[in-house]
Structure formats: structure tokens, C-alpha cells
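[1] what follows is a predicted structure for the sequence shown.
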Amino acid sequence: MIGTGRLVLRAPVDADRDAIAAINADPAVGAWLGGARSRAESDHFVDRVQAHFAEHGFGFYVVERRDDRRVIGLTGIWHVPEENPLLAGQVEIGWRFAPDAWGQGYATEAARAALDYGFDLSIDEIIAFTARTNLASQAVMRRLGMAYDPARDFEHPGVAEGDPLKPHVVFVGRPRAYP
């Protein structure tokens, strides 16, 4: 478990599946992830996150607000899955939050805690990537002090040709290289 002033980050448990499914099913969230996810797809994601925790001791954390214990999102670090062979095996930080939690600094607060934790594990580089058009996530990456690395930009293999989400940008974080 990782704590911040307003948030608790913890490994997901089966009781979180409904809240995670609601976030994953939201069309606004799905707009940056290739579409909203069905309950089965969301449960598969949770299964993968739980397996990653079991194997590596870290992964994508459920983000709860301290004041009401509501699950408002997920953030964390994990090894990029093999479905993305261009980056597979690298450690990625990512996040997704319920839209009513957007614009309140939760993503930056939670991601900063997860990034710090990753560097405490002696991970020497953590990347973040998103669609070139996802300026909100890129703003979080910049607030975390991550550096844009245009040499690593790529066309996402899981996104169809011609889809505006196919071109991706890559940001890099290194220990103590961020505020």
C-alpha cells in the first residue's frame, strides 16, 4: 500500500471489480484506450494486474480517496505486455480515472507516488506513452518531470491504421530526474 495526502494506492482485490469495470466502461475513459471495455474485458485486465502483482510485487494500483474510500481510478507501474512488442518488458507508468475525478490533481498525485515507489525498487527507467493527441496525459507526464523522447515515438501496433490514436509519444522518467 502507498499513501499520499488524499489517496491510498493498493493492489486490486476481487471486491474492486465492479468499480474498475465502471471506470473501464466509461466512454470518456475509453476514448484514449481504444474504446470502452466490456465487463469481461475489464475482468481480464484485473486478472492480468493481479498476476503481475503476484509475480513482481508491483503493478497497477487501485486509487481510493481517503475521505470517502471511493475507488476513483487506477495508476501504477508494470512491465509493458507482449502485445506491444516495440516496448515489451520495459516498465511503464500509466493511469485511468473516473471522469468525475479528472481535473483535481489525483492523476498526478497518484502517479508521482507510484513513480517514487518504482524508483525505490531500483528501477532505473520508467516510461509513459500515450496517443500523440492525448494532451491531458502528456501534461501529467510533464508535471511528473518526465522527459519527452521523440526518438522513441511509435505507431501503436494494437491500433488500426488511419486511427488518430495510432501515433504514440514516449516520455521517460529516471530516478530523481523529476520534481
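    Arrived safely. Residues are numbered from 1 along each chain as shown.

[2] make it CA atoms for all contacts and neighbour counts henceforth
    Noted.

[3] ok now the strand ranked longest in the chain, how far from the chain's centre?
    As assigned by DSSP state E, the longest strand anywhere in the chain is strand 71-79. In terms of CA atoms, centre = their mean, to the nearest Å, the centre of strand 71-79 is found 5 Å from the chain centre.

[4] which is the next helix or strand following that strand?
    Next helix or strand after strand 71-79 toward the C-terminus (DSSP states H and E): strand 91-97.

[5] now do the host helix or strand of Val63 against strand 71-79, angle only.
    Following DSSP H and E, one finds Val63 within strand 60-65. For strand 60-65 against strand 71-79, the angle by axes from the mean of the first three to the mean of the last three CA atoms, to 10 degrees is 150 degrees.

[6] second structure follows, compare the two:
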Amino acid sequence: MTPSLEVHTERLTIRDWSTDDAEAALRIYGAEEVARWLTPEMRTVRDTEAMRSVLHAWVEAQPNLVPPAGRWAIVRSSDGDLIGGLSLRLLPPFEEDFELNWQLRPDAWGNGYATEAGRAAVQWAFGQGVEELFAVARPKNTRAIATARRLGMEWVGETEKYYNTRLQAFRIRPADTPDRSR
């Protein structure tokens, strides 16, 4: 069972999702600039009720995920505004590798929030015993690729192993992080 998560950074709180987050979550996952990079299922979420259903599924699935997999909300601490989502999940098709991914509302881009939340998630995952994390991005998703690099992730190549599409793969291990004591 994945433990409930509440991590605080300098500017953010990473916490569990609630179905009450549907309207704010739709501003993230329903934004065309975000949705274009998501899985086909997520690209169909176009209204608050559909988003509430997705969040309900995420909340219900959370206790049954292989630790430390999970999905969490990113909240700006200064005003309590929900600005993004973050997840750790096992990558298909073999579910051997943990993927870190993040999505931010477009009006929150360019402030370093994805990097800040990603660093906190990386440290938390390594503290849970994960030995390496991957991030995958479509070659034209320059924002995701730049964030992976800012997180200290190493480019390990291009692959079609995950999601049956050509992706850039990045990896980080505990020795690659500033806190190498883990």
C-alpha cells in the first residue's frame, strides 16, 4: 500500500488527490497544451464530471498500487492554488521501471514548480527504496525534456518500449542527486 503523501517544499505542497479537486484538476488536464502530451484516455477528459470520475478512480486505486507508486496534487503554498499533478507509476509493458511524471497548468509554467515538485518526489521515492526513476517524453515535448534534465536525469536513449510510441527516456539514481547519502 502506497503511504499517504504530504511533502512540503519551499513553495509547494504535494498531497493526495481528492474528488473535490475536479474543477482545478480540469484546468490542468483539460488544457490543450497539457492534454496533447497525455495518454489517449486523458485527452478525452473535457468536463468537470469526467475529471471527477478520473480523480475518483485515482483515489480508489491508490491503496492498491505497488509502493511507492501513486498520483498526487501539486499545490502552491502561498495561496493554496492547485497548479499541477505528479505521479510515480510502473511503466508498461512489463511494469519493472518506475516513471516520474508531472503536469502543470499552463499559467504556472516557467516558475520552476515542476522541477521543485519533481526533486521532492525523487527524494521521497529514493527514501522509499526505489533504486532508479525514469521519465519519458515525446521528442517534441521540449518542456518535459528540459525539466527531466533540470532534475539531474540522464538521457539514456530513445525507445518504443513504453506506450508503443517513440519516446526520449531519462533516468536518475540516488547517486545522481545532490543528497547522495541515500
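    Ah, there it is. Owing to the predicted nature of the structure, the values given are computational and were not obtained by experimental measurement.

[7] still on that earlier bit, check the fit of the strand holding Val63 of the first structure onto the second structure and give the mean distance.
    The superposed strand 60-65 of the first structure is, by mean CA distance after the TM-score superposition for the first structure, a mean 0.8 Å from where its aligned residues fall in the second structure.

[8] what residues does that strand touch?
    Strand 60-65 of the first structure is contacted by residues 6-12, 16, 49, 70-78, 94, 110 when judged by CA atoms under 8 Å, 6 or more residues apart in numbering.

[9] so which residues make contact with the longest helix seen in the first structure?
    Taking DSSP state H as the assignment, the helix of the first structure that covers the most residues is helix 39-56. If you take CA under 8 Å, 6+ apart as the criterion, helix 39-56 of the first structure is touched by Ala11, Pro12, Val13, Arg17, Ile20, Ala21, Asn24, Ala25, Phe58, Gly59, Phe60, Trp78.

[10] which one of those sits in the busiest neighbourhood?
    For the contacts of helix 39-56 of the first structure, the largest number of neighbours (other CA atoms under 10 Å) sits with Gly59, at 29 neighbours.

[11] which residues touch the aligned partner of Asp67 of the first structure in the second structure?
    Here Asp67 of the first structure is matched to Ser78 in the second structure, going by TM-score structural alignment. Listed by CA under 8 Å, 6+ apart, the contact set of Ser78 of the second structure reads Arg11.

[12] now the longest helix of the first structure and strand 60-65, what's the angle there?
    On the basis of the same axes, to 10 degrees, helix 39-56 of the first structure is oriented at 110 degrees to strand 60-65.

[13] thinking again about what came up before, distance check, the match of Asp67 of the first structure against Arg46 of the second structure.
    Look at Ser78 of the second structure and Arg46 of the second structure: by CA to CA, to the nearest Å, they are 28 Å apart.

[14] same check on Gln168 of the second structure?
    Distance of Gln168 of the second structure to Arg46 of the second structure, given as CA to CA: 28 Å.

[15] out of these two, which sits in the busier spot?
    Gln168 (20 against 16).

[16] hmm, that one is touching Lys161, no?
    No - applying CA atoms under 8 Å as the test, Gln168 of the second structure and Lys161 come out as separate, 10.6 Å apart.

[17] trace Ile28 of the second structure over to the first structure, please.
    Aligned counterpart of Ile28 of the second structure in the first structure: Ile23 (TM-score structural alignment).
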